[in-house]
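>>> structural data only, the sequence is not supplied:
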């Protein structure tokens, strides 16, 4: 029985068909402009760019000029690359211009399609980002498609790993920038750790087209991008500072066991300054000089480690390691470490080996990074199965673009065997038979291990005529996969291997020419050899077509139908014939998870013999249902991750916006004054309760807090004893004394130096507290799930506690900045902009738990410096980070050696 929905679809067409039809009018407009555009000279065609920009400046919208801009971009592609976009490619370009995903089959020319909306949106001058899955594709596409933009007078940049900040800044300043998702995310995080706006590399998030959008926004979106970095500490520093603490007397610190806090008294600070000075660790006169921010952090941790943490109560020492004891359960928590250097301070106290200190400096999920773009679009061969997710999370609609020529590939039913052994025997036999008849075969596996296992089995059978690809060496693999359509070729690949590269029957002539004739100079000899290669490829294509086209043979079903469809789609490009088949066994992961035990016993009863397979469309349907269940579960995981990350993201936005405001404002003195006033109000309110009598005031406590936070020793007891004194009078007197101290400092430092000191202290304090906050939220998130046992919603609990932690961060910021500003003493000397420390990027693969980047991925500017520097020739040093070791070999930091400079 046909459903009502089915009848309506037959009558009106599906929503996708109706949308596709709606582009017909625009395509006709573009085609009508073709003759006129063709008649333009190269110079006139280039001049159209300035013309379009002027139209936009006069109030026209991008939609208004779309037909003319697409016609110009199409003609430029024809002249620069010899490629004229088909009508369906124009359609794909229009979809990409509409905050949507264009689903286009493999071989339909997605890379060329992107140039149309990229050109149109680049005319706004705000920059367009084209996002690829690896550095090789970013470089390849920017070089190839950049010829079109260059032809039309636009600039193209590319961001790849290993570039320094100046190169990145220049690339982002271009009209069109090609980059990987990882590089874009890391640059955003690093920009929000800089201390000056001029040091930032990105210039906003206007419009992005994400290539292989399903891979980047779905597969990689289950885990965040993380930047972690070593704190610039050494074991000897911990040990040196640790040795000072036993020298302190009880009067040198104030311990509050109830609040679990410990602080140095004035006498203790003085004693400590003398000890640090004798050890050569104190810069300037005072411990609270701006240069000693890190030392203050260390001495406070050392004091906490000795006076607040007791061995065998808060922690134990086992096998030379400090193991934390949970204060509520009394159980050991191996693998957990205190953050912000406290664990290292305990290791120094107990004289065990000090582990290197590392911490999360910044993190963001791809969902939240890409949602920052004013306009987002994507393209892939497979997105419709995840349409709900793209719509819910990114607000992106998936539109299926018809192929230029009808698909002629034959998709066969799956073959299901009882055991893995039987399945692999059948696969090997099929590969050898297909190779004999000259049919190119692409064998798909779900993991590197399985591709290597199949390769070993083939070798044991005496078959060595194959290539193994496993997404490790993108450039080399692109060449191999481009030749996977040669008759008789056998290519074993994992899911991602060679993605982004077209498999052409007979091989890719351009790839062969660049590989074989790379160094040959231009001339008749090269021209002749090129013609030979093209003729060879033509003959090979005819052979491959006669053998049935590319045969995609999959060794297993993936948990996602989309990945299976990607593999299947490698065959049958541009109307070519092809064939695809999946080989399964009841021992495969997907089959095992979804109840293959019952099926196995049933097949034995039905008399299925060894080596025989069961083939039926019903099995395909059952597998599709199983895959849908897994996809729904994975979607829930990603949706849940996003709900939690949204809490952090809202706070991240506030912090990053504040940092930007601080960097852009001419002076931050008003902000610091407001902070100081709030601190005075807070500490006065704490010790002088509202509507309390004077005898109920805690004047001694107030005097201590004023000394601690404002570095002022005021006769508050005397003030409180005055007849008729009110709380407001006390507040006003404290404020006046604090203002006088600030004014005196400002006069002594001078406006320029004072502004630098204030900005540095606020930004550095904000960054340190934010990093600590990230760690706290991470810990909170790891345990908040247990609240569910108490019938409380873990997400609501997380939101509530995260908000309280954020308020505590802001209060802490006010207190710390006010205290440091009250104590700071800075000799008028060098003013330096801080460089970022060496940092590593991480992105954990959600399915394996392993880091995608292996052993660290340097993301700081000078960590990847690859230029050869001559210590005796400063002209060979290039850009040197101010905190980088000086290239002269002195062992000093560059800023203290050849990079030192004096301020007037």
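Thanks, I have the structure now. If you're wondering where the values come from, they're calculated on a predicted model, not measured in any experiment. Numbering: from 1, shown residues only.

>>> okay, CA-based contacts and neighbour counts for the rest of this
Will do.

>>> name the residue most distant from the centre of this protein?
The centre of the chain is farthest from one residue, residue 723, which by C-alpha atoms, centre = their mean lies 63.1 Å away.

>>> that residue and residue 695, how far apart?
Distance, residue 723 to residue 695, by C-alpha to C-alpha, to the nearest Å: 12 Å.

>>> my guess is residue 368 meets residue 648, correct?
No. With contact defined as C-alpha atoms under 8 Å, residue 368 does not reach residue 648; the gap is 10.2 Å.

>>> in addition, the following structure is provided for comparison:
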């Protein structure tokens, strides 16, 4: 109570912080008249002057007011947009490494230019992270007008660029791209064989757009680069046939945890069926020899019991395509891990593709924590503020809107069943649409979208459905969702990347209606006519009440609900929002099935009747908070486990970098050989032991196998009764060194150095890959240690450390063995091996669910035709001319060849002779 009273008089801590930034905004505004008086050349030269001041020791904070004022004036001149004072506050927050929470339509893309420009001045590069390729291209194209005017370069990272194009983009002052592209480039760079082929440079600053989507929603699942393993199609189909014989009594499922466990009877039934199918060794399912069978049985159970067609995935063109739970989009090319995708393919009877083995992985948490300065912006972050601070040490600052919000958020309305709810929704939509008010309907799945579509068809309401089945039309449908009387059904509106403007979107209408019309007076006149039509329609939509956002059920996360609501009431427009719920909704069914509220609803509400109250809305919000807390715990667990691997990853990647940077690594290889000798002798000749207790035969054989030399150990012992293990070590080392030096003498020193470096890197990569696979398997089963009253995470740390030490020993021995036994000739030098076509995915290490995004494929074509004007590299060979000799370095080796053969470039005109 006292806290609320204090907030009334003094404002919240957020309000006081924002108010304190007003003094800096006043300084920025004071520079405006001076900058307005400058001509374009003088204004653009400000960048040179700022860089000189920084070189002379000034700090970024001291030049912030003048730099921000410069960006605002440049924006006015090249784009006709002047930053509002609240946008200046947002820019200061971003520069300070905090999260700016700004409502939809407040111009976050323009806000970012302030902090981006200031932090790009030192020349170390600023990365702007967007949630999809369409936004990366769009924002890079539009904002580069400001940066280019001020003398800064802009690059964009999109799929299918060549390494040289990526290197150029990362070398720019400002680089736009998606979180996945940046993360995968980091992993790929650390799999390269020489420093010159790496594309990224040291990190300086990242600004993340839709920061909650990138650092919260996607952060549950690591980025993974993998390669194929052996085909096990027969095993998947055999296990699937067994699982299809089960009845619900044979297993227990937990929808909250997304797990399925066999009952005792179910286990016996599985053993008999697997034995009959020849998939079981012995009679006991849980014998060590049947570990693989148990794993695939569990995955087949999950595929058949928990994963639903048209909700979790769809089958298209004979392939299982994952549907993203947050956006409802298809994630083409993405696959579940740990054999789960293959289990779903077996369930659906489509072609089963081989499993993949992890070659490199990193979580977004550990990737973004490598940036010395990290900030972000979004419309919805306050609900996750504790997590942002705990994981990333970033504060969330809520920025006030430039114009007061006029949207009305009505109380939730509750019904007993989904059918009653959808019938009521259809009638409500018909009423609002009839009076000209556009309606945006948010659903949680494709199935619900199509069910509602049927109800609307019965009511005779024209509407558009936006979900994974109509992915190609997505951007155009969203852009026109604010037109008079439009009804749009969307599967989760998060991160659509296209503004819903009342009356319609000018850019999209021009593209749609005038796409083929040549430039000229006639086209200009038609553009003006469309602009007037939109203005008149906007006035009519405002009179009808603005955009009506209607949610068909509550999401697990309040943020997703707020994102949907935030689509209405843009920049002071009128708007309305309301959520419709029923007891059949997943949130209420799973998390509130036995509550007093649920029982009261079933027993006291008539069929078709609805109720609504603040108390019920609060009850739903409480359930959402519980789910959010649980999801946070899951994400935190992912981080805790990855932190263990991250420490090891840093060691391996630093070692790789040191090896690539070194002119010669002879001393490293020699140390490895010495350590190997010490290990072999130490094992066979324990300290304080007598020669007759030594394993003479075993040591002799191991030295021959590992070091390639025959050691007369028995003769040494016979000749010297008091010989010490240290003496044996020294003599073996001398023999091993002489053996390797003799090989090196036959080759040029530079050639031998390259051989050592290549062998060391390849062994390092091989053992790291095997280590990752072992850690994956360990993480899958370590939770069972809890039954022995042990903490799984502590057990994982202990075992992972022991495995890492063992890996380092294996690397030493393998490098020593290879150099000792390999035969080398004076062949012409070979190029370093090209990395294979890796598969990239974004997979939950605990459930195997893929959270990768396949964004806006249909929207990309809207702006790619304008990309060459700003010098952004294109992802294919289009527009490169007809001379194949000019294509080298401009076309990704894995992209389609520009000649139109249908082959990859590297297999066609890009083939190495």
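Nice, I can see it. Computed from a predicted structure; not experimentally measured.

>>> can you calculate the TM-score here?
Once superposed, the chains reach a TM-score of 0.83 (TM-score structural alignment, normalised by the length of structure 1), with 796 aligned residues with a C-alpha RMSD of 3.3 Å.

>>> on that earlier part again, would you agree the residue farthest from the centre of structure 1 falls within a strand?
No. Counting by DSSP: H, G, I helix; E, B strand; the rest coil, residue 723 of structure 1 is not found in a strand; it is coil.

>>> quick one, strands of the stretch 51-200 of structure 2?
99-101, 126-130, 154-157, 174-178 (DSSP state E, counting those that start in this stretch).

>>> and the lengthiest helix in structure 1, which stretch of structure 2?
Determined from DSSP state H, the single longest helix within structure 1 is helix 617-664. Aligning helix 617-664 of structure 1 against structure 2 (TM-score structural alignment) gives residues 614-661.

>>> next one: stretch 395-403 of structure 1
Going by TM-score structural alignment: stretch 395-403 of structure 1 matches residues 393-401.

>>> quick one: residues in contact with that stretch.
Applying C-alpha atoms under 8 Å, 6 or more residues apart in numbering, the external contacts of stretch 393-401 of structure 2 come out as 14, 18, 86, 89-90, 93, 97-103, 106, 374-375, 381-382, 385, 388-389, 571.

>>> ok, now stretch 472-482 of structure 1?
Residues contacting stretch 472-482 of structure 1 (C-alpha under 8 Å, 6+ apart): 134, 136, 467, 469, 471, 491, 497-498, 501-504, 507-508, 511-512.

>>> just the ones in helices from these, please.
Short answer: the contacts of stretch 472-482 of structure 1 in helices (DSSP H) are 136, 511, 512.

>>> want to throw the residues you listed into a markdown table with neighbour count?
Shown next, in a markdown table, are those (neighbours: other C-alpha atoms under 10 Å):
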| residue | neighbour count |
| --- | --- |
| 136 | 19 |
| 511 | 15 |
| 512 | 18 |
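
>>> strands along the stretch 801-913 of structure 2, start to end?
If DSSP E, counting those that start in this stretch is used as the criterion, the strands of the stretch 801-913 of structure 2 fall at 839-842.

>>> have a look at how far, on average, the match of helix 617-664 of structure 1 is from structure 1.
Once the two are superposed, stretch 614-661 of structure 2 sits an average of 0.8 Å from its aligned residues in structure 1 (mean C-alpha distance after the TM-score superposition for structure 1).

>>> not counting sequence-adjacent ones, nearest residue to residue 756 of structure 1?
Leaving aside its sequence neighbours, residue 756 of structure 1 sits nearest to residue 831 (C-alpha to C-alpha, 6 or more residues apart in numbering; 7.5 Å).

>>> what about the one you found, neighbour count?
14 (other C-alpha atoms under 10 Å).

>>> go on, residue 63 of structure 2?
The tally of other residues near residue 63 of structure 2 (other C-alpha under 10 Å) stands at 14.

>>> distance check, the counterpart of it in structure 1 against residue 54 of structure 1.
Aligned counterpart of residue 63 of structure 2 in structure 1: residue 65 (TM-score structural alignment). Distance, residue 65 of structure 1 to residue 54 of structure 1, using C-alpha to C-alpha: 11 Å.

>>> quick one: residue 438 of structure 1 from residue 428 of structure 1, how far?
Per C-alpha to C-alpha, residue 438 of structure 1 is found 16 Å from residue 428 of structure 1.
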